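> Pasting the sequence and the predicted coordinates here, then a few questions.
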Amino acid sequence: MPETLLGQSPLTVLILVPAVVAALVWLVPPLRRLARPIGLVTSVVVLAGAVALAAGFDVAAADQAQFTQVASWISSFGASYAVGVDGLGLVMVLLAALLVPIVLVAGWNEVGLPVGVGDGDAAAERKALEYRRAGWVALILVLEALMIAVFAARDVFFFYVVFEAMLIPVYFLIGVYGGANRRYAAIKFLLYSLAGGLLMLAAVIGYFFVGTGQGPEALLLDQVGLVEMPFATEMLLFLGFFIAFAIKAPMWPVHTWLPDAAQQATPGTSTLLVGVLDKVGTFGMIVLCLPLFPNAAAAAAPVIIVLALVSIIYGGLLAIGQNDLMRLIAFTSVSHFGFIVLGIFVGSSTAVTGSMIYMVAHGLSTAAMFLVAGFLTQRGGTQDMGSYSGMQRITRVLAGTFLVSGLASLALPGLSGFVPEYLVLLGTFEQLPWAAIVAVVGVVLAALYILIAYQRIFTGPPSETHAGMTDLGGREKAVMGVLIAAMLFLGFYPAPVLEVLTPLGETVAALVTGGVA
């Protein structure tokens, strides 16, 4: 296990840097004018730190926590500040660190003034714009710190605290910077998330009192193998965690907050929300639900598999029926998360490994789709797909990047979605052939909702309304180029990610199939 300097984990540094810079940008007025370049430089530094972390990661021990740090926090409750990453935590930290600078560059001019602010006073408008942009950058950097913290958390209570704290920046990113119905969407997101969080808090408390002697480090994940409890108690605690994670994921039937949030949020916020934050739900299922409650997870797996299959089909069908482009992308994610959850609980190491890679692949493809959809709607002034026609003749690069992003989402060979979806279906077929057959319907639906959307927007006679629309500029091409390169890399050469995630996949599959003897 790599050593850390004086007991200080580099993960702690990666958490603190964006959080401190966010506070400075928000609280120091002279820095507000430079908020965007400061935020971008900070996010690139964090990305470089995450890459350095990956370079020092011991792949041979990928199923064990590395770069660990433990410090007593609330000893009377058994809570510690504990961080460390195994293979899955590492790739999720890398995903978060990659997408934040991409979102900052893509949204460089995304934040403007609300109508009526300044009333023609140039100085007042400039000051108000600086204030809004500084707030936007600060919220994204705080969110980055929390995303890294949640994927690195090695204590159950610390995980819960960060899990809940992430609601704050997301609520303001939607409620302040979103569309016309942003307040409704932000409140709906908050209420769903708080409901799940309350269930999880009750389960955390219950786990402490039935746990390992209620010692000062009782909630460390390293203690999970020492916990014994009656099955009924284990099932109740499992449900508390699982429902919270199902809401976050999101799974049917607790998914309804997502389409509203995606429709009203800015493209950058939707990218981080669906591309990274929603993965906390499936991440929590793997690192908390299964190790903490293996017997309950094994018993509940058949029901969860059915819910996952419903999510796959339901999300695909609803996506086909959407007119709003952002809602369409949101419903595709409901379907994709069904594949991820199916792979986690089907009891195959192949499927579990596929699910973990799926989390990364979906993060890349959904980021590309939300951002390129944002580029389109910012130019066209509407998210209604029926308002567009023949855009491939007007904005050729935009049309091409949308198509590539969509093909990655529907798992075309050579792009990021193919390998994980193939592994999930293969592993599912090995265990439950009928479930794999049902899930394949989702593959067909994916082809329909992506290609129908492309046909409606980009083919046919050009729209006179949008005849003068400009194509992607250099900044936007750079953003999409990085994402497409990442999707191609994962599509053609997934070996490094497979090597890191396979050991953990074998461990997780054993928990689902056998629980604890």
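On my side now, so go ahead.

> CA atoms for contacts and neighbours, from now on please.
Fine.

> Could I get the full set of strands for this protein?
Applying DSSP state E to the chain gives strands spanning 66-74, 79-85.

> Pick the most deeply packed of these.
Mean neighbour count, computed with mean count of other C-alpha atoms under 10 Å, is highest for strand 79-85 among the strands of the chain, reaching a mean of 24.

> Alongside the first one, take a look at this:
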Amino acid sequence: MPIFPIHGWLPLAHVEAPSPVSILLSGILLKMGSYGLIRATGTLPDGVSALQGVLIALALVSLIYGGLLAWRQSDLKAMIAYSSVSHMGVVLVGIAALNVAGLTGAVMQMVAHGLVAGALFLLIGLMYERTHTRNIDDYSSLVRVTPRFAVLTTLAFVAAVSLPGTVGFIAELHALIGGFQRWGWLVLLLSLGVMISAAYAIRTVGRLFTGPVSARMRHIPDLRGVEMVAASVLTAGIVLLGLFPAPALRLVSASVSHFSSVFGV
């Protein structure tokens, strides 16, 4: 689980890995640690309760620190990697709350991050195959050349900010409710992480729609059939789970409801 201070391996792995590996890493492998920690809360409740303060502290630091590092990146892959540290901080907030709302938010955030990060790594990887650059400055006004890529990338970055209508909003809302029930106003620091995420997302989306078109970008092809289908499936999942979360929430709630008896919540 890439949480501060044991997060340093993740950006290096993503930057060096080919896009399919990055998609697998972000979509599935990052969740293994979170899944193990959730299972540990049920089997080792006293130990987890004793470390509850440490977990929330690490979660909030990861949330803010990961967002700040993402803001400083010019390499899009590194930006998404550091944003993953921030998003996994939200997962840890939900787990550390040790209540049904928080754990529901943690599981939903795992799903949300898998879809959002998977979509972003897919889109950036497809564009890298065409341009051999991931520098954000080279992507200025790309909407004029590759409108399908620009629209889907914009949607994925909007989802990364967890705006209403996306699955990330559902996840972070439950994590926030669970954290507030446990720690009160302290957990509103989570909102600072959201604002930092909005800052680098707006900057990146702004590049796609403004500025001069780079000479190396003027004649690149837009997303093709299979590429468009793959990216659309991920972005559709982001929107559908955001607009119609009830089935997923019922499934998740059924899985975490037994924690009510374990922790008395």
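Nice, thanks for sending it over. Just so it is clear, the structure is predicted and the values come from calculations on it, not from any experiment.

> that older thread, with distance to Phe208 of the first structure as extra columns, can I get the strands of the first structure in TSV?
As requested, those are arranged in TSV below (distance: least, C-alpha to C-alpha, whole Å):
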stretch	distance to Phe208 of the first structure
strand 66-74	12
strand 79-85	9
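
> how many neighbours does Ile187 of the first structure have?
Here the count is done by other C-alpha atoms under 10 Å, and Ile187 of the first structure has 17 residues near it.

> Over to the one 10 residues further on?
Taking other C-alpha under 10 Å as the criterion, the count of residues near Gly197 of the first structure is 23.

> ok, now Pro30 of the first structure?
11.

> Excluding sequence neighbours, find me the nearest residue to the counterpart of Leu488 of the first structure in the second structure.
Structural alignment places Leu488 of the first structure opposite Val239 in the second structure (criterion: TM-score structural alignment). Here the nearest residue to Val239 of the second structure in space, its sequence neighbours aside, is Thr166; by C-alpha to C-alpha, 6 or more residues apart in numbering that works out to 4.9 Å.

> What's the match for the one you found in the first structure?
By TM-score structural alignment, Thr166 of the second structure lines up with Leu415 in the first structure.

> Distance of that match relative to Leu364 of the first structure?
10 Å (C-alpha to C-alpha, to the nearest Å).

> Now list whatever residues contact both of the two.
Applying C-alpha atoms under 8 Å, 6 or more residues apart in numbering, one finds that Leu415 of the first structure and Leu364 are jointly contacted by Met487.

> how close does the residue mapped onto Ala17 of the second structure from the first structure sit to Pro259 of the first structure?
With TM-score structural alignment as the criterion, the equivalent of Ala17 of the second structure in the first structure is Ala265. Taking C-alpha to C-alpha as the measure, Ala265 of the first structure and Pro259 of the first structure are separated by 10 Å.

> who has more neighbours, those two?
The neighbour comparison of Ala265 of the first structure against Pro259 (other C-alpha under 10 Å) goes to Ala265, with 28 against 21.

> quick one, what contacts the spatially most central residue of the first structure?
Nearest to the mean C-alpha position of the first structure, counting by C-alpha atoms, centre = their mean, stands Val276 at 1.9 Å. Applying C-alpha under 8 Å, 6+ apart, one finds that Val276 of the first structure lies in contact with 92, 95-96, 147, 363.

> how about 10 Å then?
92-93, 95-97, 99-100, 144, 147, 270, 359-360, 362-364, 366-367 (C-alpha atoms under 10 Å, 6 or more residues apart in numbering).

> Which part of the first structure matches stretch 53-63 of the second structure?
Under TM-score structural alignment, stretch 53-63 of the second structure corresponds to residues 302-312 of the first structure.

> Can you tell me what sits against the matching stretch?
242, 246, 250-253, 255, 297, 301, 314-317, 331-346, 432, 435-436, 438-443, 445-446.

> just the buried members of these?
Judged by neighbour count, with 16 or more other C-alpha atoms under 10 Å as the criterion, the buried members of the contacts of stretch 302-312 of the first structure are 242, 246, 250-252, 255, 297, 301, 314-317, 331-346, 432, 435-436, 439-440, 442-443, 445-446.
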